[in-house]
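Undergrad: Sequence first, predicted model second:
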Amino acid sequence: MDLTEILESLDLGKISITKAKKMLSLYAVEKIEDFAKIDTSRKLRRGIPEVIFAEKKELDDLKKIILATTIKSDSVLVSRINKDDYKKILSFSKKNKLKIHTGKNTTTLLFSKKLHSTGGKVGILTAGTSDVGIAEEARLVCEAMGCKCICSYDIGIAGIHRVFPVIKKLISEEVDAIIVVAGMEGALASVVSSLVDIPVVGVPSSVGYGYGEKGIAALASMLQSCTLGLTVVNIDNGIGAGAFAANVANRSIRKKTMP
């Protein structure tokens, strides 16, 4: 159905308002000059907010995209802002009265008018402090999608006794999914998934050196894991892990609250 057919069907009572809203969301694309087409209704359609990948984008173009997107959407993520541009974007946001949420050790930003809670819960763990930036990207995505995050960083297998109190807390909090970010050999994801009956998302980070450097060993280890219930995203893909885990959590909550 094209746009006219959707509106006519709604007017004639052939489809509901909810159905029309869903169908109309497929047409919501914001064109910005000749360099960008923004999916402003992605969150309505998929539950995942628009994510702007800032790396290699010109600063002026990025500013135009941010302004156009934040007008139409209640939450927008801007990932991997160039370090030289990060403070400029913060100043630009303040000047334009845009509400932002930041993360530790990351240049990813969340622009959100108001964070709404769905009731979903996601645990986010890192093997080391060097992995925190990737975990914070995941946290920002999860919070943009309405999930509460229970985070615990630097609990890798070099001191495996640190893991158990954290796992106990995540179970008691009844989290719906767990994200594990780990570099080096990436073993923490396998350990965590062997201890819980909760979906686990492994994120190999590019922390590491020598043979298997830049996350290659961590990725291979997670993919070869013999523990079930572990899914794996690409190296340093905190954004993708956050989107997947929050989708799982939100769907779980919807199932629990259905009559």
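TA: Thanks, I have it.

Undergrad: contacts, neighbours, all on C-alpha from now
TA: OK.

Undergrad: can you give me the strands for the chain?
TA: Using DSSP state E, the strands of the chain run over 30-32, 36-38, 50-53, 75-79, 100-101, 109-112, 121-126, 148-152, 177-182, 200-204, 230-232.

Undergrad: next up, a second structure to put side by side with the first:
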Amino acid sequence: MGKDELRQLLDDVKNNKVEVGEALNILKDLPYEDLGFAMLDHHRALRKGFPEVVFCQGKTVDQVARIFDALCGGRRSILGTRATKEAFEAVQGVYPDAVYHELSRTIVVHRGEPPVKKGNILLMSAGTADIPVAEEAAVTAEIMGNHVERAYDVGVAGIHRLLDKLDLIRWADVIIVVAGMEGALASVVGGLADQPIIAVPTSVGYGASFNGLAALLCMLNSCATGVSVVNIDNGFGAAAMANAITRMIEQKVGAALMEVEESNSPSGTGLRDIKRANV
């Protein structure tokens, strides 16, 4: 349950639109629900701003479908990662409007109003072979409520392709750089941009790349400032971190605007009340 859902429920109880007993029944699964094989964290949207994400790899198709069925109540949009086509078909049997992104291997079930876009995230990949990981990050960032732009196949082997993307680089609040082989793209972008860079090494490469270890070590040893690194092929983790940054920016900007409005208000009392309500 997200903040908007909980606020609406409390307003409905206050306005006698929902009985207290009915509200208690709705809240009975907070903070978690025991399915026997999984403990679903229904409280995560309140803490983190987005519901629990389903990591589908290693789960049976029936388990994936049952988890989606339990999570998709109310107005929550749910994301599943590392999903097979068979897992998607099982979810689609429960939610016919479910969408499968084959390249990124993600399942999305949209519920409620689309989130208000809060941040600009640029996805960059060194090569075409890195795009599946980049797309996992892109789909994740989008469903979490961000503007997402893509600049793919701009690796250092043809660096002029990267320099053509300087306007996009300047547009972004956060940049996610996805690269395999030697992983050099993250350092180059880090030398061009003043925004936070989240580097994602991929397992793409010949034998000495050691399934992404070479790119991981290269990114960890970057001399460019402002570059952080997530695990190999972890597009989701990069997007979740980028979303945390844009969410923090949104909150800080919102608080600053509230301060300005409050200072221009004759009494300021009402605005302070609004601010407290949004904490």
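TA: All right, it came through fine. What you see is a predicted model, and the numbers here were worked out from it, not measured in a lab.

Undergrad: circling back to that earlier point, generate CSV for the strands of the first structure, with distance to Ile17 of the first structure and mean neighbour count as supplementary columns.
TA: Shown next, in CSV, are these (distance: least, Cα to Cα, whole Å; neighbours: other Cα atoms under 10 Å):
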stretch, distance to Ile17 of the first structure, mean neighbour count
strand 30-32, 23, 14
strand 36-38, 24, 15
strand 50-53, 24, 19
strand 75-79, 23, 23
strand 100-101, 32, 15
strand 109-112, 26, 22
strand 121-126, 30, 28
strand 148-152, 30, 19
strand 177-182, 33, 32
strand 200-204, 36, 31
strand 230-232, 37, 20
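
Undergrad: Which one, of those strands, ends up nearest to Lys256 of the first structure?
TA: Lys256 of the first structure lies closest to strand 121-126 among the strands of the first structure, at 13.1 Å (Cα to Cα).

Undergrad: what sits up against that closest one?
TA: The contact list for strand 121-126 of the first structure (Cα atoms under 8 Å, 6 or more residues apart in numbering) reads 132, 135, 138-139, 142, 147-156, 170, 174-182, 245-246, 249.

Undergrad: re earlier: out of the strands of the first structure, which gets nearest to Ser221 of the first structure?
TA: strand 200-204 (8.9 Å).

Undergrad: For that closest one, give me every contacting residue.
TA: So strand 200-204 of the first structure is in contact with 177-183, 186, 189, 192-193, 215-216, 218-219, 222, 229-238, 241, 245, going by Cα under 8 Å, 6+ apart.

Undergrad: do that again at 6 Å, thanks
TA: Strand 200-204 of the first structure has contacts (Cα atoms under 6 Å, 6 or more residues apart in numbering) with 177-183, 189, 193, 215, 218-219, 230-233, 235.

Undergrad: next one: stretch 159-172 of the second structure
TA: Contacts for stretch 159-172 of the second structure (Cα under 6 Å, 6+ apart): 120-122, 154.

Undergrad: Pipe the strands of the first structure into TSV and attach distance to Asp11 of the first structure per row.
TA: As requested, the strands of the first structure are exported to TSV (distance: least, Cα to Cα, whole Å):
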stretch	distance to Asp11 of the first structure
strand 30-32	26
strand 36-38	29
strand 50-53	30
strand 75-79	31
strand 100-101	39
strand 109-112	33
strand 121-126	40
strand 148-152	39
strand 177-182	42
strand 200-204	45
strand 230-232	45
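
Undergrad: For Ala68 of the first structure, which of these is the nearest?
TA: Of all the strands of the first structure, strand 30-32 comes closest under Cα to Cα, at 7.6 Å.

Undergrad: Give me the helices and strands touching that closest one, please.
TA: strand 36-38 (3 or more Cα pairs under 6 Å, 6 or more residues apart in numbering; DSSP states H and E).

Undergrad: After alignment, which residue of the first structure pairs with Ile169 of the second structure?
TA: Correspondence of Ile169 of the second structure to the first structure, assessed by TM-score structural alignment: Leu170.

Undergrad: To clarify, my last question referred to Glu182 of the second structure.
TA: In the first structure, Glu182 of the second structure lines up with Glu185, judged by TM-score structural alignment.

Undergrad: count of residues packed around its match?
TA: As a burial measure, Glu185 of the first structure scores 20 neighbours (other Cα atoms under 10 Å).

Undergrad: how much space between it and Lys57 of the first structure?
TA: Glu185 of the first structure is 33 Å from Lys57 of the first structure, where distance means Cα to Cα, to the nearest Å.

Undergrad: again with Lys88 of the first structure
TA: Counting by Cα to Cα, the separation of Lys88 of the first structure from Lys57 of the first structure is 14 Å.

Undergrad: can you check Val196 of the first structure too?
TA: Val196 of the first structure is 41 Å from Lys57 of the first structure, by Cα to Cα.
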